[in-house]
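**Q** okay, sequence plus prediction incoming.
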Amino acid sequence: MFPTPIAKTSRSWQITYQSILPLALIMWLLPLLAVALFSIKPDSDFSTGNYWGWPSSFEGFTNYGKVFLESNMPRYLLNSLLITIPTVVGAVALSCMAGFALGVYRFKGNLLIFFMFIAGNFVPFQILMVPVRDLTIGMNLYDTKTGLVLFHIAFQTGFCTLFMRNFIRALPFPLIEAARVEGVAEWRIFWYVVLPLMKPALAALAVLIFTFIWNDYFWAVVLTQGPDAQPVTAGITEFNSQYRAAYHLMSAGSIVAALPPVAMFFLMQKHFIAGLTLGAVK
């Protein structure tokens, strides 16, 4: 039913695996390495067709200086923070309460509501482009950070609730029953009993949602225009002009845009892995 561990396979297959793994890793990292290489090249290399060769001159400080000092990149980064952080807080907070209600209480329609949360995750988000855009225009939220935050919270809460509900169902229910016997109010049970036990799940979910929202490009283009509200993923296209694209600056901007989620993962790596593997081994 499960794949055989590599350590238990034949020696010939182990050698084959060890030979293929570095090649697969290089192929996976090749686009990232290419972007990093492009970010330190001068603009003349792209004009002369030197796409994959060694840079004719090192222009890393110049390119990154232009990204930070001669463009709206700092503003786009700030917009991304102002969009991502409230979204993470809102989606995680709502999903904790919804997951607690669906995971602890037994009431008519529990499974139906839970099914609706799950079904929302299977709706292709592309078909929502026109109605969501019209809705934001009708509510005067188009091209605003508030509109993006509210939409992302609504769209991510379904997945977050699925995650939290299943996590809460795995918690020891006698703890909740013992608190009820002591006469503890339900909201205090949630705040002082359940929520502290959910810290690994909260960390894992926060990292996932932070990465999802920060890297979102589709809705950033659909629901915003211009530097007033656009996040960094859409702001990188500022380096495209009518007749040509500044690939060296776009590459430098892409590296800058990728740093916050990478830093977020490494800062929360311990809690992230603990949240994903909790309950895997009894």
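**A** Noted; the coordinates are in hand. Residues are numbered from 1 along each chain as shown.
**Q** hey, let's count contacts and neighbours off CA atoms from now on
**A** Fine.
**Q** just the buried positions in the biggest helix by length in the chain, please.
**A** Once the chain is assigned using DSSP state H, the helix that runs over the most residues is helix 73-104. Judged by neighbour count using 16 or more other C-alpha atoms under 10 Å, the buried positions of helix 73-104 are 73, 75-77, 79-88, 90-103.
**Q** those helices in the stretch 1-150 of the chain, which residues are they?
**A** Along the stretch 1-150 of the chain, counting by DSSP state H, counting those that start in this stretch, helices occupy 11-38, 43-47, 60-69, 73-104, 110-120, 129-138, 145-169.
**Q** now the ones you listed in TSV, with distance to Leu259?
**A** Converted to TSV, the helices of the stretch 1-150 of the chain look like this (distance: least, C-alpha to C-alpha, whole Å):
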stretch	distance to Leu259
helix 11-38	12
helix 43-47	23
helix 60-69	13
helix 73-104	11
helix 110-120	30
helix 129-138	28
helix 145-169	21
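**Q** relative to Glu238, which of those helices is closest?
**A** helix 73-104 (9.0 Å; C-alpha to C-alpha).
**Q** try this one next to it:
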Amino acid sequence: MTAEPTTGHQRPGNARPRRPGRLARRLGLHAFLMTVSLAFLAPLLLAVYASLRPYDETSEHGYFSLPRTLSLDYYRQAFTDSGMTRYFVNTLLIAVPGVVITLFLASFTAFAVARLGMRGSLTLLMVFTAGNLLPQQVIVTPLYVLFTRVPLPYWMSDSMTLYDSYWAVLAVQVGFQLGFCVFVLANYMRTLPQEILEAAVVDGAGVWTRYWRITLPLCRPALAALGTLQFTWMYNDFLWALVFISDGDKLPVTSALNNLRGQFFTDYNLLAAGSVIVALPTIVVFLLLQRHFIAGLTLGSGKG
């Protein structure tokens, strides 16, 4: 046997020469992503930096000057002066049930639309999707009039109506977020193997078993991504609580920042510290659900 001649231009194995153009495009992409990330993080970083400095120092030297003094005094003052503990509880009473109810109703509706083969499912999905196109501010006045006329027992509302209660804000949040969640979950459920449900039907599984024990566990990435987004949107909402709640003790945490504003003077460094405190829960939720959130954002990216 004779060995085949080799040339000096061949490389061992399957190694391919690295193309300079491809490397340049990759470096350019990373530089672009880093620039965009810094642009989005710049306001938050500036708020954190300002919250650690005295207002007198920044007013004299500017916000972009080097610090002379750094301390956490503004965070302690912001938390105590604004009464954030009560407002945090109010926000959780709206955001946590709102996310749970929205995901449950949306997943059940999406299951019926995508997996049961019911007649008119496409039309129903279009109706839910079209609801997201309606500007929410357009129906503020009709909802206000409606909620003042819907009676509730005293143990549910001090005002004896839906107005000035957590139920009003919760109903609006669930109603407006439901369509988006149904659209996302229905499209994701259509990508699940149909053979799994067919095998469950053969084994005698009912609709509830197919939904709760088979479909929902497979939708965990999508539910985690939607849960993170929904909690962020409901937590940061300020409009609906301001419109439908008149009792200051029931307002969410976003309204606590108003307590840090003076009548004639506003310490913007103190306000920055309060804003950072308010933003912390959403950051914690994202960090806890980060793996599932990223998986949910890349759903279907590997499918042909």
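**A** Noted; the coordinates are in hand. If you're wondering where the values come from, they're calculated on a predicted model, not measured in any experiment.
**Q** distance from the longest helix of the first structure to the middle of the chain?
**A** Distance, stretch centre to chain centre, for helix 73-104 of the first structure: 11 Å (C-alpha atoms, centre = their mean, to the nearest Å).
**Q** which residue is nearest the centroid of the second structure?
**A** For the second structure, Leu229 is the residue whose C-alpha lies nearest the centre (C-alpha atoms, centre = their mean; 1.8 Å).
**Q** relative to Ile236 of the first structure, how far out is the counterpart of it in the first structure?
**A** Under the alignment by TM-score structural alignment, Leu229 of the second structure pairs with Leu208 in the first structure. According to C-alpha to C-alpha, to the nearest Å, Leu208 of the first structure and Ile236 of the first structure sit 22 Å apart.
**Q** same deal with Ile153 of the first structure?
**A** Plainly put, Ile153 of the first structure is 24 Å away from Ile236 of the first structure if you go by C-alpha to C-alpha.
**Q** now do Tyr247 of the first structure
**A** For Tyr247 of the first structure, the distance to Ile236 of the first structure - C-alpha to C-alpha - is 10 Å.
**Q** show me which of the two is the more surrounded one.
**A** Comparing Tyr247 of the first structure with Ile236 by other C-alpha atoms under 10 Å, the one with more neighbours is Ile236, at 22 against 18.
**Q** quick one: what's aligned to the more buried one in the second structure?
**A** Alignment note (TM-score structural alignment): Ile236 of the first structure maps to Leu257 of the second structure.
**Q** do you know how far the closest residue to that match other than its chain neighbours is from Asn259 of the second structure?
**A** Counting by C-alpha to C-alpha, 6 or more residues apart in numbering, Leu257 of the second structure lies nearest to Gly274, which is 6.4 Å off, once chain neighbours are set aside. Using C-alpha to C-alpha, Gly274 of the second structure is found at 10 Å from Asn259 of the second structure.
**Q** those two - which one has more neighbours?
**A** Gly274 (29 against 14).
**Q** quick one on the thing from earlier: show me the contacts for the residue nearest to the centre of the second structure.
**A** Taking C-alpha atoms under 8 Å, 6 or more residues apart in numbering, we find Leu229 of the second structure in contact with no residue.
**Q** do you know how far it is from Ser71 of the second structure?
**A** On the measure of C-alpha to C-alpha, Leu229 of the second structure and Ser71 of the second structure end up 33 Å apart.
**Q** likewise for Phe264 of the second structure?
**A** 25 Å.
**Q** try Phe238 of the second structure
**A** Separation of Phe238 of the second structure from Ser71 of the second structure (C-alpha to C-alpha): 30 Å.
**Q** coming back round to it: quick one, which of Phe264 and Ser71 of the second structure is more surrounded?
**A** Ser71 (10 against 5).
**Q** test my guess that the more buried one contacts Arg53.
**A** Yes - because the distance of 6.7 Å satisfies C-alpha atoms under 8 Å, Ser71 of the second structure is recorded as touching Arg53.
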